[in-house]
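*Asks:* Got a predicted structure plus its sequence, pasted below:
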Amino acid sequence: MYELNLKLKTHQYPIFIGNSILQKSNILRSVCINKSAIVLVTNHTISTLWKQYIIDAFKVLSIQFYEFVIPDGEEYKNIETIEKCITFLLKKNCNRDIILIAFGGGVIGDITGFVASIYQRGVSYIQIPTTLLAQVDASIGGKTGVNHTLGKNMLGVFWHPDAVIIDTNFLNTLSRKQLVSGMAEVVKYGIIFDELFFNWLEKKYYELLNLKKEDILYCIKKCCEFKVNVVIKDERESYLRTILNLGHTFGHAIESYIGYGKYLHGEAISIGIVMAARTAEILNIINTVDVQRIIYLLKKIGLPTIAPKNMNPDEYIPYMIKDKKSINNGKIRLILPKKIGHVEIYSDIENKIILRAISNAS
């Protein structure tokens, strides 16, 4: 088992990474001490597969246990679900001493964190991510939020968990499609931070997709280290943390236009990464060889690299302008790779360049 620590000025918490680590009751005791009740927030799919595993893990604590289950899918990541969850807590007479457990993927993590941040002015929560995407990225850093019809993650706050418990055992029942989707965020880290890690992914992608224990643990630990180091330096995404959004401004436009849930998040981000690389290529800030390596790795993993056929290039711009990560003095802000292992922030790119890059990814 690995243990990382995210230490901020006002908050710090452990990140545990391992296989079947929920069976280690000392971990749960350390994060659930003095709590009046545990409220598990999950979806129907995860509850069906893993509810008894969770109950067995938490029963050693002898604390009141509730479960709030929502439908599975990005389309349920909205303010209506938040209200239903809060109503559930009130009907159960939950006070500020409860602890919420985000048990699922990024959607569950965002919903649970948002509820925890606003219920009775803030309660504790733990992240137990069950998807690769959530384990390597979404569960760490305190971002919470829900979608609006006009834009992704437009409602939310920064609210850090008391702990993140990453148990790779949950990946064994993850669908191939979801596993592949999560790999988009893994590749993203290699492009942003570390060419050696990218090289390793080129060699090890098959082992990762087949959940070889040593490789998947190393991969998750490495990605978590990247994320922790950035969040420590820039907790609220004032500048540096923005680089983690490589491909996201394009990807969020796809998700918003096509409809939440039609593309998995990682699938949309994969296409967005290609569009960002094509933009950099047009601007001559990255060589074509690196662009082709990026596209080839995404393809080998099984991720989409071509823009949706039913979305025209000019239909991206309104959503990109609205994207909360992209605006900088009224301009679209993009994260572009200069080479594999290094990216920079750009906010002066003409729309015609962006449209050309989108067309080149079609």
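*Replies:* Happy to help now that I have it. Numbering: from 1, shown residues only.
*Asks:* switch to C-alpha atoms for all contacts and neighbour counts from now on
*Replies:* Will do.
*Asks:* So what's the residue count around residue 219?
*Replies:* Burial of residue 219 is recorded as 19 neighbouring residues (other Cα atoms under 10 Å).
*Asks:* any idea whether it is helix, strand or coil?
*Replies:* Under the three-state scheme (DSSP: H, G, I helix; E, B strand; the rest coil), residue 219 adopts helix.
*Asks:* likewise residue 276?
*Replies:* The three-state label given to residue 276 by three-state DSSP is helix.
*Asks:* Can you tell me the SS state at residue 128?
*Replies:* Following three-state DSSP, residue 128 is assigned to strand.
*Asks:* go on, the one 5 residues further on?
*Replies:* On the three-state scheme (three-state DSSP), residue 133 is labelled helix.
*Asks:* for residue 335, same thing?
*Replies:* What three-state DSSP gives for residue 335 is strand.
*Asks:* ok, it touching residue 276?
*Replies:* Yes: counting by Cα atoms under 8 Å, a contact exists between residue 335 and residue 276, whose distance comes to 7.1 Å.
*Asks:* Do I have it right that residue 3 meets residue 16?
*Replies:* Yes: contact between residue 3 and residue 16 holds when scored by Cα under 8 Å: they sit 4.7 Å apart.
*Asks:* neighbour count winner among those two?
*Replies:* residue 16 (21 against 13).
*Asks:* which residues touch the more buried one?
*Replies:* Contacts for residue 16 (Cα atoms under 8 Å, 6 or more residues apart in numbering) come out as 1, 2, 3, 4, 163, 164, 165, 166.
*Asks:* Residue 178: which of those is nearest?
*Replies:* Lowest distance from residue 178 to the contacts of residue 16 (Cα to Cα) belongs to residue 166, with 16.5 Å.
*Asks:* three-state assignment of the closest one?
*Replies:* Assigned by three-state DSSP, the conformation of residue 166 is strand.
*Asks:* A further structure is provided below for comparison with the first:
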Amino acid sequence: MDRPAGLAATQEVFPRIALPDRIDPQAVRSCVAGLPVTRLSGPTMGTTWHLHAVLPDGLTAEHIGGVIAARLEALVAQMSHWEPASDLCRFNRARAGLWQALPHDFARVMQAALTIAEASDGAFSPAVGRLVDLWGFGPPGPVAQAPDDKQIAQAQTPSDWRLLAFEPATGRLRQPGGLSLDLSGIAKGYAADALAGDLARLGVVHLLVEVGGELVGRGLRPDGQPWWVDLEAPPGAGLPGLRVALHGLAVATSGSYVRGPHNLDPRLGRPARSGVVACSVLHDSAMIADGWASAFSVLDVEAGMALATGRDLAVRWITRDGESWCEAISPALARMLAD
């Protein structure tokens, strides 16, 4: 089985299977056995992207590679907190009270980020840039020692996402003063969605695209199988495998196993203490899956399960208590598991 980088290795024991609740009839009709799968990859956003795709006649790998590179370059120019000239960094430097018109992609991500921030009561926040820098995970680089309570409190005061005013109709965002955006918990998912959408408009029906571990699968492989991916799990956890048919689905994974100490709890201003080692979310949109995976890796499993159940989100959590590993699965994901 071909597997993009960032996916867990195939389990030796036959894993459980998660299937989508609907099949794309166009994809089934257009699936042709024996066609080649084009594989492309490259660097972006401090990580990598990978593409597996069946290209229609007249569409070359070189052209596709150029489209992907241009799109990712544009997204970095809009939303990177590492590029001083990006639109995001320009917002972070803006004076208090300034309204900044965001480019289309940036505005879409910001609207989704604020929606998830509100729904998760701040477990996910786009306004953690100052805290990320304070802990040594941002562009200024590592710090010699962990910040103290006073430094954390000072950084948290201007870092409340509720201070942001956003106008969806105009795409304008207001800088309240000293607030620093960081969209690393949702932007890679949006990038995967954007690439899948761009390729679909070029006539690519069958593809699996990954950006930094966030994946979108559409259509089928030439052998008629869906794009199978194995959800990540820490080595040695001993949990049964969980393989997902990414057919019209996206998946994103977060947690301390994936992001390490970078996994900050915006509500505490400190690394998350939820006990969640890894959390995967399945959704139609990789951006939404990415944002919710970030939130659920901060919330404890009980609180996360209540949210996921109420919103019918397909989620898997992995936690560790000493030497014991545990798995929790939301009702929406349980319904997807094949008998």
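*Replies:* Alright, I've got the coordinates. Bear in mind the structure is a predicted one, so any value in this text is a computation, not a measurement.
*Asks:* overall similarity of the pair, as a TM-score.
*Replies:* The TM-score (TM-score structural alignment, normalised by the length of structure 2) is 0.28; 158 aligned residues with a Cα RMSD of 6.7 Å.
*Asks:* on that earlier part again, among the contacts of residue 16 of structure 1, which ones are buried?
*Replies:* Taking 16 or more other Cα atoms under 10 Å as the criterion, what is buried in the contacts of residue 16 of structure 1 is 163, 164, 165, 166.
*Asks:* my guess is the third one contacts residue 5, does it?
*Replies:* Translated: residue 165 of structure 1. No: applying Cα under 8 Å, one finds residue 165 of structure 1 not in contact with residue 5, separated by 11.8 Å.
*Asks:* which neighbours do these two share?
*Replies:* Residues touching both residue 165 of structure 1 and residue 5 comprise residue 15, with contact defined as Cα under 8 Å, 6+ apart.
*Asks:* Show me where structure 2 has its helices.
*Replies:* Chain-ordered helices for structure 2, with DSSP state H as the definition, fall at 25-30, 61-79, 87-93, 104-119, 129-134, 149-156, 187-201, 256-259, 286-298, 301-310, 331-336.
*Asks:* Kindly reformat those as JSON lines containing distance to residue 54 of structure 2 and mean neighbour count.
*Replies:* Shown next, in JSON lines, are the helices of structure 2 (distance: least, Cα to Cα, whole Å; neighbours: other Cα atoms under 10 Å):
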{"stretch": "helix 25-30", "distance to residue 54 of structure 2": "11", "mean neighbour count": "12"}
{"stretch": "helix 61-79", "distance to residue 54 of structure 2": "10", "mean neighbour count": "17"}
{"stretch": "helix 87-93", "distance to residue 54 of structure 2": "34", "mean neighbour count": "20"}
{"stretch": "helix 104-119", "distance to residue 54 of structure 2": "26", "mean neighbour count": "19"}
{"stretch": "helix 129-134", "distance to residue 54 of structure 2": "39", "mean neighbour count": "23"}
{"stretch": "helix 149-156", "distance to residue 54 of structure 2": "47", "mean neighbour count": "15"}
{"stretch": "helix 187-201", "distance to residue 54 of structure 2": "11", "mean neighbour count": "22"}
{"stretch": "helix 256-259", "distance to residue 54 of structure 2": "30", "mean neighbour count": "19"}
{"stretch": "helix 286-298", "distance to residue 54 of structure 2": "21", "mean neighbour count": "30"}
{"stretch": "helix 301-310", "distance to residue 54 of structure 2": "34", "mean neighbour count": "17"}
{"stretch": "helix 331-336", "distance to residue 54 of structure 2": "26", "mean neighbour count": "17"}
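*Asks:* Switch the ones you listed over to JSON lines, and while doing so, append distance to residue 227 of structure 2 to every line.
*Replies:* JSON lines is the format used below for the helices of structure 2 (distance: least, Cα to Cα, whole Å):
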{"stretch": "helix 25-30", "distance to residue 227 of structure 2": "12"}
{"stretch": "helix 61-79", "distance to residue 227 of structure 2": "20"}
{"stretch": "helix 87-93", "distance to residue 227 of structure 2": "34"}
{"stretch": "helix 104-119", "distance to residue 227 of structure 2": "26"}
{"stretch": "helix 129-134", "distance to residue 227 of structure 2": "35"}
{"stretch": "helix 149-156", "distance to residue 227 of structure 2": "42"}
{"stretch": "helix 187-201", "distance to residue 227 of structure 2": "14"}
{"stretch": "helix 256-259", "distance to residue 227 of structure 2": "22"}
{"stretch": "helix 286-298", "distance to residue 227 of structure 2": "15"}
{"stretch": "helix 301-310", "distance to residue 227 of structure 2": "25"}
{"stretch": "helix 331-336", "distance to residue 227 of structure 2": "16"}
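*Asks:* Can you get me a residue count around residue 246 of structure 2?
*Replies:* Using other Cα under 10 Å, residue 246 of structure 2 is surrounded by 26 other residues.
*Asks:* now it: how far from residue 17 of structure 2?
*Replies:* For residue 246 of structure 2, the distance to residue 17 of structure 2 under the criterion Cα to Cα, to the nearest Å works out to 11 Å.
*Asks:* And for residue 149 of structure 2?
*Replies:* Here the distance between residue 149 of structure 2 and residue 17 of structure 2 works out to 46 Å (Cα to Cα).
*Asks:* what do you get for residue 289 of structure 2?
*Replies:* As it turns out, when the distance is counted by Cα to Cα, residue 289 of structure 2 lies 19 Å from residue 17 of structure 2.
*Asks:* likewise residue 249 of structure 2?
*Replies:* If you measure residue 249 of structure 2 against residue 17 of structure 2 using Cα to Cα, the figure is 14 Å.
*Asks:* neighbour count winner among these two?
*Replies:* Ranked by neighbour count (other Cα under 10 Å), residue 249 of structure 2 and residue 17 place residue 249 first, with 23 against 17.
*Asks:* thought the more buried one was touching residue 282?
*Replies:* Yes: in this structure, residue 249 of structure 2 sits in contact with residue 282. The criterion is Cα under 8 Å, and the distance is 6.8 Å.
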